[in-house]
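Visitor: Provided below for reference: sequence and predicted model.
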Amino acid sequence: MKRVLLAAFLCAPLFGVVAAPTEATGTDPFTQGSAEAGAAKAAPCAACHGPGGNSSNPEWPKLAGQNARYTFEQLQHFKNGVRKNPLMAPQAAGLSERDMRDLAVYFAQQPASPGVASENAVARAEPLYRGGDAKRGIPACAACHLPDGAGVAAAGYPRIGGQHARYTAVALRRLRAEHAAASEPLPGNLGVMAAVAAKLSDEDIDALASYINGLQ
């Protein structure tokens, strides 16, 4: 294993400017949440997602450094049932919209711990991540998630760089299964990612998940 330092989610126009949190207030321009208020509400989250959102369990995602818009939207999805998860659903059920906004901004401002990728994953994953596969209709991951995996907050495209490989692999397989089971297209960015995941093989998913874990 070796750390890969390189310069799940895809195929939409990039936004040139990503607004940053307001320094004076700690608020976020997209969610209008407060990092200070979120810090006071985040203690229960640490049980699974770790202190500051840096989960040590590879099955639970790191939240640290994730853009606030994406985290806010996912909490809404867990609460309204768009995303189904037996652990997150009851947690989100008790959150108000203000709670979600504040928590999202708090985690966005926490420094994310780096990941490690397998050197063996690079040969398969790097071409897919950077250039996609036109023959299979797979767009480049970097088109929406950027070369370093930072994502685009203005579009709600998540940060994926440094995310646990196991979590990413499970998420891509879940999206692939949801696409196969859906009787009609899934909504928004969820539908875009599900359609892309449907074209990935197990080997693609495992290689991409490892490669993404090493992006910084």
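Guide: Thanks, I have the structure now. Residues are numbered from 1 along each chain as shown.
Visitor: please count neighbours and contacts with C-alpha atoms only from this point.
Guide: Noted.
Visitor: which residue is nearest the middle of the chain?
Guide: residue 158 (4.1 Å; Cα atoms, centre = their mean).
Visitor: how many residues are close by the closest residue to that residue other than its chain neighbours?
Guide: Spatial nearest neighbour of residue 158, excluding adjacent residues (Cα to Cα, 6 or more residues apart in numbering): residue 151 at 4.8 Å. When counting by other Cα atoms under 10 Å, one arrives at 27 neighbours for residue 151.
Visitor: my guess is residue 151 meets residue 157, correct?
Guide: Yes: using Cα atoms under 8 Å, residue 151 is in contact with residue 157, at 5.1 Å.
Visitor: would you list every one of the helices in the protein?
Guide: 35-41, 46-49, 68-80, 88-93, 97-108, 122-131, 142-145, 165-181, 188-197, 202-213 (DSSP state H).
Visitor: take a look at this one as well, against the first:
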Amino acid sequence: MSFRLAGCRPAVVNAVALVLALSSSAVLAQNAKVAAKPNAPAPVASAAKPAPAASAPAAVAPMAAPHDDNWMTTTKPGDATAGQAKAAACGACHGMDGNSSDAQYPKLAGQHEMYIAHQLHSFKSGERQNAIMLGMSTQLSDQDMRDIGAYFASKQPLPGVADQALVEHGQKLYREGDPQRGIPACMACHGMDGRGNPGAMYPELTSQHAQYIEAKLKDFHNGVIWGPAAHAQIMPTVAKNLDPQDIAAVASYIEGLHVADHGANAKSP
């Protein structure tokens, strides 16, 4: 965001000049009086003291626009062909086909169209904080977001591999949860095979990088919330009851989840 100073009107300039002149006269008169008293201390002209500069915070989060999901009903279904060209810049981090090679960036291949579009919208509005994604999403229209979502939804996620030492614990949490500690089963929202629920805005998790899942669960555990929407409040509530071992285990298990027939997911609205 850039800022510019508004132009000064002549009347304002003249008024400022008059105030400065009067201030200077007052200071000269005060100095003259003090000169008549040899032992008097030198005067300090308060008018000449610079005003303290306003200290800007090191990082200021952009103000989120009021939450509004009307764009979800006023846009057309995404066009995967148009989305391919629009998603070209996304490939640098997420892979040209949505299969990121760097585990810190999520796989987008096979993710639901509207989930991708909704997250892009949240980055653009500032409801979800990420400096890189804010810059990437700022120039996108709502229709662009749906087109990009449709493109990645049409792609097949490459399967991942779970750490065998973590599978038992991760599987138990994913499929059964831990009611005594207030941890619901992950599959209650994300499905047995990790496909998620596009209508409820629950993302697909299957084959997602364990490193990315682990990082997001830690964020949720620490109270990070991705906007005011009702579905965005769920994960921080769930993750606060997970300990580091739980997080590592369920993240690894999710990476090993595979979907035998993923083609149907590409047709999700």
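Guide: Looks like it arrived, so ask away. Just so it is clear, the structure is predicted and the values come from calculations on it, not from any experiment.
Visitor: what's the match for the residue nearest to residue 158 of the first structure in the second structure?
Guide: Using TM-score structural alignment, the partner of residue 151 of the first structure in the second structure is residue 196.
Visitor: now do the same contact list for that match.
Guide: 189, 190, 202, 203, 204, 205 (Cα atoms under 8 Å, 6 or more residues apart in numbering).
Visitor: kindly recompute the last result at 10 Å.
Guide: Contact analysis of residue 196 of the second structure by Cα atoms under 10 Å, 6 or more residues apart in numbering lists 111-112, 186-190, 202-206, 265.
Visitor: give me the distance between it and residue 257 of the second structure.
Guide: The spacing between residue 196 of the second structure and residue 257 of the second structure, counted by Cα to Cα, to the nearest Å, is 12 Å.
Visitor: residues shared between the contacts of the two?
Guide: Going by Cα under 10 Å, 6+ apart, residues that sit against residue 196 of the second structure and also against residue 257 are 205, 206.
Visitor: highest average neighbour count across the helices of the first structure?
Guide: Comparing these by mean neighbour count (mean count of other Cα atoms under 10 Å), helix 97-108 ranks first with a mean of 25.
Visitor: which part of the second structure matches it?
Guide: With TM-score structural alignment as the criterion, helix 97-108 of the first structure aligns to 142-153.
Visitor: the matching stretch vs the first structure, average offset?
Guide: Compared with the first structure after the fit, stretch 142-153 of the second structure shows a mean deviation of 0.5 Å (mean Cα distance after the TM-score superposition for the first structure).
Visitor: so the residue nearest to the centre of the first structure makes contact with residue 72?
Guide: No: contact criterion Cα atoms under 10 Å: residue 158 of the first structure and residue 72 do not qualify, at 11.1 Å.
Visitor: spatially nearest residue to residue 123 of the second structure, not counting backbone neighbours?
Guide: According to Cα to Cα, 6+ apart, the nearest residue to residue 123 of the second structure is residue 134 (5.2 Å).
Visitor: how far away is that neighbour from residue 24 of the second structure?
Guide: Counting by Cα to Cα, the gap from residue 134 of the second structure to residue 24 of the second structure is 50 Å.
Visitor: aligned partner of residue 84 of the second structure in the first structure?
Guide: Aligned partner of residue 84 of the second structure by TM-score structural alignment: residue 39.
Visitor: if I look at the match of residue 151 of the first structure, how far off is residue 111 of the second structure?
Guide: Residue 196 of the second structure is 9 Å from residue 111 of the second structure, by Cα to Cα.
Visitor: and residue 140 of the second structure, by the same measure?
Guide: 19 Å.
Visitor: please apply the same query to residue 21 of the second structure.
Guide: The value you get for residue 21 of the second structure to residue 111 of the second structure, if Cα to Cα is used, is 68 Å.
Visitor: repeat for residue 209 of the second structure
Guide: To residue 111 of the second structure, residue 209 of the second structure is 13 Å away according to Cα to Cα.
Visitor: now do the shared contacts for the two.
Guide: Between them, residue 209 of the second structure and residue 111 share no contacting residue, judged by Cα under 10 Å, 6+ apart.
Visitor: can you report how many residues neighbour residue 256 of the second structure?
Guide: Around residue 256 of the second structure there are 20 residues (other Cα under 10 Å).
Visitor: which one in the first structure is aligned with it?
Guide: Looks like residue 256 of the second structure aligns to residue 214 there (TM-score structural alignment).
Visitor: shouldn't that match be in contact with residue 126?
Guide: No: here residue 214 of the first structure does not reach residue 126: they are 11.3 Å apart, not a contact under Cα under 10 Å.
Visitor: ok, back up a step: farthest pair within the contacts of residue 196 of the second structure?
Guide: With Cα to Cα as the measure, no two of the contacts of residue 196 of the second structure lie farther apart than 186 and 265, at 18.9 Å.
Visitor: return the residues in contact with residue 185 of the first structure.
Guide: Applying Cα under 10 Å, 6+ apart, the residues near residue 185 of the first structure are 178, 179, 191, 192, 194, 195.
Visitor: in those residues, find the pair that's most separated.
Guide: 178 and 192 (11.8 Å).
Visitor: what sits in contact with each of these two?
Guide: In contact with both residue 178 of the first structure and residue 192: 185, 186, using Cα under 10 Å, 6+ apart.
Visitor: wait, residue 189 of the first structure touches residue 74, no?
Guide: No: between residue 189 of the first structure and residue 74 there is no contact under Cα under 10 Å: 11.3 Å.
Visitor: give the contact list for residue 176 of the second structure.
Guide: Contacts of residue 176 of the second structure by Cα under 10 Å, 6+ apart are 170, 183, 184, 185, 186, 187, 188.
Visitor: thanks a lot, catch you later.
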